[in-house]
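Novice: Dropping a prediction and its sequence here:
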Amino acid sequence: MTTRDLALSALFAAIIIVLGLVPPVTLGFIPVPITMQSMGVMLAGTIIGAKRGALAYIIFVALVAVGLPVLSGGRGGLAVLMGPTGGYIFGWIVAAFVSGFLAERLVREGASEWRQLGGFFLSSVLGGIVVLYAIGMPWVTLAAGTPFSAVAWGSLAFIPGDLLKAAVAAIAARSVLAGYPLLPQRA
């Protein structure tokens, strides 16, 4: 990794923290709030790539672990990481990597704008939703003692918002690719 890679990862860790300033929306039937920080997974992966995006979230999770209130709602600390939302928080690292990995393979600089948007959207959905849910939902079941079927049904309420986040991330990634093409210059 170069200094540029570290700087981009640190910049995205800061962006993720800023996304946490948007107040979380809590649903009464599942202990996981709706936050904008999960969109950061899609943004980091699709804009700066798999390795840099994952590193941004490693930095972010380390800040949470030492107790800084960088999570949405001003939360932080080991208790949060071990609670019901911990699987999603740790899952952000893997999800950012997968989003970036897929974007690096699906999106080509010379492709049409619609093809690029589609590649970024698919990368965001598969990495930022499918992978994240696959890690987070079993964790909620274990940490909260909620049956997996109830967690899965409760998670359906998040899908429309997450698809909207994926669309916003795809548009942002396409805009960055057009204005400052970082995608082909991945670490």
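Specialist: Sure thing, it's come through. Numbering: from 1, shown residues only.

Novice: Please make it C-alpha for all contacts and neighbour counts, starting now.
Specialist: Fine.

Novice: so who does the residue nearest the centre of the chain touch?
Specialist: Residue closest to the average C-alpha location in the chain (CA atoms, centre = their mean): residue 41, at 1.8 Å. Contacts for residue 41 (CA atoms under 8 Å, 6 or more residues apart in numbering) come out as 53, 57, 92-93, 95-96, 99, 128.

Novice: Separate out the buried members of those residues.
Specialist: Buried subset of the contacts of residue 41 (neighbour count, 16 or more other CA atoms under 10 Å): 53, 57, 92-93, 95-96, 99, 128.

Novice: Dump these to a markdown table, plus distance to residue 1 and secondary structure.
Specialist: As requested, these are exported to a markdown table (distance: CA to CA, whole Å; DSSP: H, G, I helix; E, B strand; the rest coil):
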| residue | distance to residue 1 | secondary structure |
| --- | --- | --- |
| 53 | 13 | helix |
| 57 | 16 | helix |
| 92 | 20 | helix |
| 93 | 17 | helix |
| 95 | 20 | helix |
| 96 | 17 | helix |
| 99 | 19 | helix |
| 128 | 24 | helix |
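
Novice: List the contacts of the helix or strand residue 55 falls within.
Specialist: Residue 55 belongs to helix 50-65 when assigned by DSSP states H and E. By CA under 8 Å, 6+ apart, the list of residues contacting helix 50-65 from outside reads 5-6, 8-13, 16-17, 41, 44-45, 70-71, 75-78, 81, 89-90, 92-101, 104, 187.

Novice: SS state for the residue of the chain most remote from its centre?
Specialist: The C-alpha centroid of the chain is most remote from residue 110, which lies 26.3 Å away (CA atoms, centre = their mean). Of the three states, residue 110 takes coil under DSSP: H, G, I helix; E, B strand; the rest coil.

Novice: At which residues are the strands of the chain located?
Specialist: Counting by DSSP state E, the chain has no strands to list.

Novice: Now do the helices in it.
Specialist: Assigned by DSSP state H, the chain shows helices spanning 3-19, 37-48, 50-65, 78-82, 86-106, 113-125, 132-144, 148-155, 159-179.

Novice: then this one, side by side with the first:
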Amino acid sequence: MTSRRHRAPITAQDIALIGVFAALIAVLAFAPPIPVGNFGVPITLQTLGVALTGLVLGPWRGAAATGLYVALGLLGLPIFAGFVGGFGVLAGPSAGYLLAFPLTALVTGFIARAVLSRGPVRWRVPLLFLAAISGSMLVTHPLGILGMSINLEVGLREAFFFDIAFWPGDVVKSLVAAGAAALVHRAAPWILTRR
């Protein structure tokens, strides 16, 4: 006889947090994008919101919040950077980055939950930074490179060199997200682990 692991039902609080963080990513997307190079993918604050969502909500709710954001944008709401929305963005150079957001939040959330449960409180910000930058480098950048390669019709190597322009900004955004998430977890330590 196999034992089934009991999973807590989704609560109204979970739904509210998912909605709030999806809205937060949308608000951060409204910050003026910074153009980089001539390949059409600007530096935005969306990835800051994705990192913060995974760090604060954990894997499943973080993926749900970022998935909701991406779904609403694809359905036509102008909530992506540059006030655009609709399925047409999937033909653009930033498609891989956008589609990576839910998986990035999932990975970031898993790492954050693992490191926070084992690490001392004084290491909270560095551990959260490690979670945020890991999610970005393991998921966002590879899928972003793939998307640029396909939609710009360039080789993976060329797309990789386009992507390098985003690395310094991602380090800064991961630090900011880690600091903000550490404050949230200090005020509400229950938020990362669902009851």
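Specialist: Cool, the structure landed. This one's a predicted model, so the numbers in the text were calculated from it and none came from an experiment.

Novice: could the helices of structure 1 go into CSV alongside distance to residue 25 of structure 1?
Specialist: Below are the helices of structure 1 laid out as CSV (distance: least, CA to CA, whole Å):
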stretch, distance to residue 25 of structure 1
helix 3-19, 13
helix 37-48, 12
helix 50-65, 20
helix 78-82, 17
helix 86-106, 16
helix 113-125, 21
helix 132-144, 17
helix 148-155, 14
helix 159-179, 11
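
Novice: winner for burial among the ones you listed?
Specialist: Neighbour counts (mean count of other CA atoms under 10 Å) averaged over each of these peak at helix 37-48, with a mean of 30.

Novice: distance from it to structure 2 after superposition?
Specialist: On superposition with structure 2, the mean distance recorded for helix 37-48 of structure 1 (mean CA distance after the TM-score superposition for structure 1) is 0.6 Å.

Novice: picking up where we left off before, what does the residue nearest to the centre of structure 1 align to in structure 2?
Specialist: Under the alignment (TM-score structural alignment), residue 41 of structure 1 pairs with residue 50 of structure 2.

Novice: Look up how far residue 33 of structure 2 lies from that match.
Specialist: Distance, residue 50 of structure 2 to residue 33 of structure 2, by CA to CA, to the nearest Å: 16 Å.

Novice: ditto for residue 152 of structure 2
Specialist: To residue 33 of structure 2, residue 152 of structure 2 is 20 Å away according to CA to CA.

Novice: Repeat that for residue 71 of structure 2.
Specialist: Computed with CA to CA, the distance linking residue 71 of structure 2 and residue 33 of structure 2 is 21 Å.

Novice: Residue 64 of structure 2 too?
Specialist: Residue 64 of structure 2 sits 25 Å away from residue 33 of structure 2, going by CA to CA.

Novice: Ok, residue 173 of structure 2 next?
Specialist: Relative to residue 33 of structure 2, and taking CA to CA, residue 173 of structure 2 is found at 14 Å.

Novice: circling back to that earlier point, nearest to residue 31 of structure 1, out of the helices of structure 1?
Specialist: Comparison of the helices of structure 1 against residue 31 of structure 1 by CA to CA identifies helix 132-144 as nearest, at 8.1 Å.

Novice: What is the corresponding segment of structure 2 for that closest one?
Specialist: By TM-score structural alignment, helix 132-144 of structure 1 lines up with residues 140-152 in structure 2.

Novice: Now tell me what touches that stretch from outside.
Specialist: By CA under 8 Å, 6+ apart, stretch 140-152 of structure 2 touches 39, 91-101, 104, 154-156, 158-160, 163.

Novice: can you check stretch 94-110 of structure 2 too?
Specialist: With contacts defined as CA under 8 Å, 6+ apart, stretch 94-110 of structure 2 is touched by 40-41, 47, 50-51, 53-60, 62-67, 70, 89-90, 131-132, 134-136, 138-141, 143-148.

Novice: Where in structure 2 does stretch 16-30 of structure 1 fall?
Specialist: Using TM-score structural alignment, stretch 16-30 of structure 1 corresponds to residues 25-39 of structure 2.

Novice: try stretch 82-93 of structure 1
Specialist: Against structure 2, stretch 82-93 of structure 1 falls on residues 91-102 (TM-score structural alignment).

Novice: can you check stretch 162-175 of structure 1 too?
Specialist: Using TM-score structural alignment, stretch 162-175 of structure 1 lines up with residues 170-183 of structure 2.

Novice: average gap between that stretch and structure 1?
Specialist: On superposition with structure 1, the mean distance recorded for stretch 170-183 of structure 2 (mean CA distance after the TM-score superposition for structure 1) is 0.4 Å.
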